[in-house]
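Engineer: Sequence and predicted structure, then a few things I'm wondering about:
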Amino acid sequence: MGDNNSWVGVVPTQRQINYRLIVVQFLIASFFCINLLQVTTFFKKELFRTTMRYILFANTLLSDSLFLIITNVLLVCSFFHVVLETTLCLFVYIVSSLCIYTTPITLTAMTLERYVAICMPLRHGELCTTRNSLHCILIIHSISSIPLSVFLSIFFASASPSVYTQYLTCAVEIFILHSWQQHLRSAINQVYFLIMFVIIVFCYVKIMRVARVASGENPASTKKGLQTVALHAFQLMLCLISLWCPFIEAALLQIDFMLFVNVRYFNYIVFILAPRCLSPLIYGLRDEKFFLSVKYNVCSGLKKKNCSCSFV
């Protein structure tokens, strides 16, 4: 689900800082600041803290922010050939794996919330309560931990005690001790994404039917909900394509190393970072209430800064 090439990122042939590392740092820093601003906005207003779609949105922001930090640290470590102890790398793998699965599963839950809001408006208030939102987040993290539990069980059963004290480049591949584990991981990922894709397509078709018969004030809201589901489907498609990236990269590695490096860099930007940077744009900027709150917080922060500067 993207963990296969997000771990190491892009490994250049030389140690000097080049434009690729700078571009990645700029992108990660920019979207991390945007995420931090939107998370702050979420916690400042009670309306957001008690509405399911905003709660799920905040869960995605926190997961993606943590994921950006971890992948960036691993990218820098691999760039400068920094090795980590297997035990520390194992901890990083656990956190990163949970974040990787949490994002698409939360997107699916957000799509279902939009389906209930548009196609079952009378039951929306009953189903999408704050209590149910917290239960939903618990379910999301439980489902996200299933593949991790499977692979950790296999690793702990197969690895020798000496493995835990070795210093290696931190990558998910060091936890794959048998060739069949790679196929098992691929199968689990594809089953997850197939289920999520079917759910999103189902919701899109249902909302589209409602959009055709909507009248009065409903058309605009329904159309926006339809666009949101379509954007979620696009995000999920990018994540789905990332499943095939390791197979393509492995074939290219046998042909030409520089071609492998270039393709892996492209995959990292487009299929690893991009899907996790779309959520703030889809909900944070397209949602009028949330956007106005973000704008207000930014303006308030700038006014306070100007006041403090003028005071000094």
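Structural biologist: Noted; the coordinates are in hand. All values derive from a computational prediction rather than experimental measurement.
Engineer: only C-alpha atoms for contact and neighbour calcs from this point on.
Structural biologist: Noted.
Engineer: what separates the helix or strand harbouring Tyr93 from the chain centre, distance-wise?
Structural biologist: Element membership for Tyr93 (DSSP states H and E) is helix 86-119. Centroid separation between helix 86-119 and its chain, computed with Cα atoms, centre = their mean, to the nearest Å, is 7 Å.
Engineer: Against that first model, consider the following:
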Amino acid sequence: MSNTTILDTNVTVQQVINWNPFKAVLSMTPCFFFLYVNLVMLVTLRSKVVFQETSRYILLTNMLFVDSINLLVSFLLYIFAVVRVQLNGIICLVIVVSSDITTPISPFNLALMSLEQYIAICFPLRHAEIATSRRTGVSIGVIWMLGSLTSLTDVIVFVITGSTFDIKWGYCTRPLVFHLKVHEVLNKTFSGIYFTSVGVIIIYTYIGIVVAARSAASDKMSANKARKTVLLHLIQLGLYLASLSHESIIIAVYQYLDLITAVNIQYVAFLGLIIFPRCLSPLVYGLRDQTFRPIFKYYFTFGLRSTVKPVLI
């Protein structure tokens, strides 16, 4: 479930620069921008007590934190591949394990956010009782444990089988570290279970919210907003699932296409499958929130566009 990035070893830095002088900037600019946006959002979420004690904002904080880590790791690995920086096997092992742990957290977090929306619409009178900050924290701890299962299993198999790295130095990819067939089978099995479970939960909550929205006693506006939010969760889950195919796509294009075309496709795949899915969280869940948005704008512009800091306990 790793999002490590590879580049053909025959590609030199000068060749990449000569072919695509603006694409390196095109790749780096969205990374820098959304890392900044995520950082500002995290600062905003820690600035008010209401954000620290409300379930949906706690889940948003976890989502932003995980997406920022994945975005930063993917960006660094991409740059290392482009400029031909070779990492020691041990260092690569740490990076791959870290990526494998954090990658499934975002889909799990989407499931929790969908459940929170479902409870708010279908059980409004019990929402405050069920979706407490303590239970939300426990739920986040559980999904972090679940996200660690793949890496823990891989490391155990790696140690038991007495595996070694294919080479001492190389481009950091998952196959460089976990190159046995059993690792590939375990990775696909866990990925299938994770994404199927999350997909079922999101679809179930979406159907539940749609049914509740038709009830005469429901808040139509809140129900429709929740329905759209859960639908966005489902779309984002599809993008996360598509990002798992990134490495396979890159390997295939370098095998069957010419070098320049393969490099161009790698740029597009990196932006579309790695960067874009991890840039949706601030747009979907932050800027649509009427309570959060004015405070975020204040911090994002360093207070230059507002004479008074928004007040919210």
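Structural biologist: Perfect, thanks for sending it. Bear in mind the structure is a predicted one, so any value in this text is a computation, not a measurement.
Engineer: Quick one: the strands in the first structure, in order.
Structural biologist: Under the criterion DSSP state E, strands of the first structure are mapped to 84-85, 167-168.
Engineer: re earlier: against which helices or strands is the helix holding Tyr93 of the first structure packed?
Structural biologist: Judged by 3 or more Cα pairs under 8 Å, 6 or more residues apart in numbering; DSSP states H and E, helix 86-119 of the first structure is in contact with helix 3-6, helix 52-79, helix 121-127, helix 130-158, helix 179-213, helix 218-242.
Engineer: Please identify the most buried of these.
Structural biologist: Mean neighbour count (mean count of other Cα atoms under 10 Å) peaks for helix 3-6 among those, with a mean of 24.
Engineer: Outside of that one itself, list whatever touches it.
Structural biologist: Helix 3-6 of the first structure is touched from outside by 71, 96-97, 100, 171-173, 245-246, 264, 268, 272, with contacts defined as Cα atoms under 8 Å, 6 or more residues apart in numbering.
Engineer: closest one to Lys44 of the first structure among the strands of the first structure?
Structural biologist: strand 84-85 (38.3 Å; Cα to Cα).
Engineer: Which residue numbers in the second structure does that closest one align to?
Structural biologist: Taken onto the second structure by TM-score structural alignment, strand 84-85 of the first structure occupies residues 87-88 there.
Engineer: ok so, going back, pick the most buried one from the strands of the first structure.
Structural biologist: strand 84-85 (a mean of 16).
Engineer: What are the contacting residues of it?
Structural biologist: With Cα under 8 Å, 6+ apart as the contact definition, strand 84-85 of the first structure has outside contacts at 164-170.
Engineer: These, buried ones only, as a ChimeraX selection?
Structural biologist: Applying 16 or more other Cα atoms under 10 Å to the contacts of strand 84-85 of the first structure, the buried members can be selected in ChimeraX as follows:
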select :169,170
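Engineer: I'd like to know how far the residue nearest to the spatial centre of the second structure sits from Phe75 of the second structure.
Structural biologist: In the second structure, the C-alpha nearest the mean C-alpha coordinate belongs to Asp67, at 4.0 Å (Cα atoms, centre = their mean). Separation of Asp67 of the second structure from Phe75 of the second structure (Cα to Cα, to the nearest Å) stands at 12 Å.
Engineer: Next one: Val263 of the first structure from Ile100 of the first structure, what distance?
Structural biologist: 21 Å.
Engineer: What of Phe175 of the first structure?
Structural biologist: In this view, Phe175 of the first structure and Ile100 of the first structure are 17 Å apart by Cα to Cα.
Engineer: Residues contacting stretch 159-174 of the first structure, please?
Structural biologist: Contacts for stretch 159-174 of the first structure (Cα under 8 Å, 6+ apart): 3-4, 7-8, 74, 77-78, 81-87, 89, 93, 177.
Engineer: circling back to that earlier point, once aligned to the second structure, how far is the helix holding Tyr93 of the first structure on average?
Structural biologist: Average distance, helix 86-119 of the first structure versus aligned residues of the second structure after superposition (mean Cα distance after the TM-score superposition for the first structure): 1.2 Å.
Engineer: Only the buried residues of that helix, if you could.
Structural biologist: Buried positions in helix 86-119 of the first structure, judged by neighbour count with 16+ other Cα under 10 Å: 86, 89-90, 92-93, 95-119.
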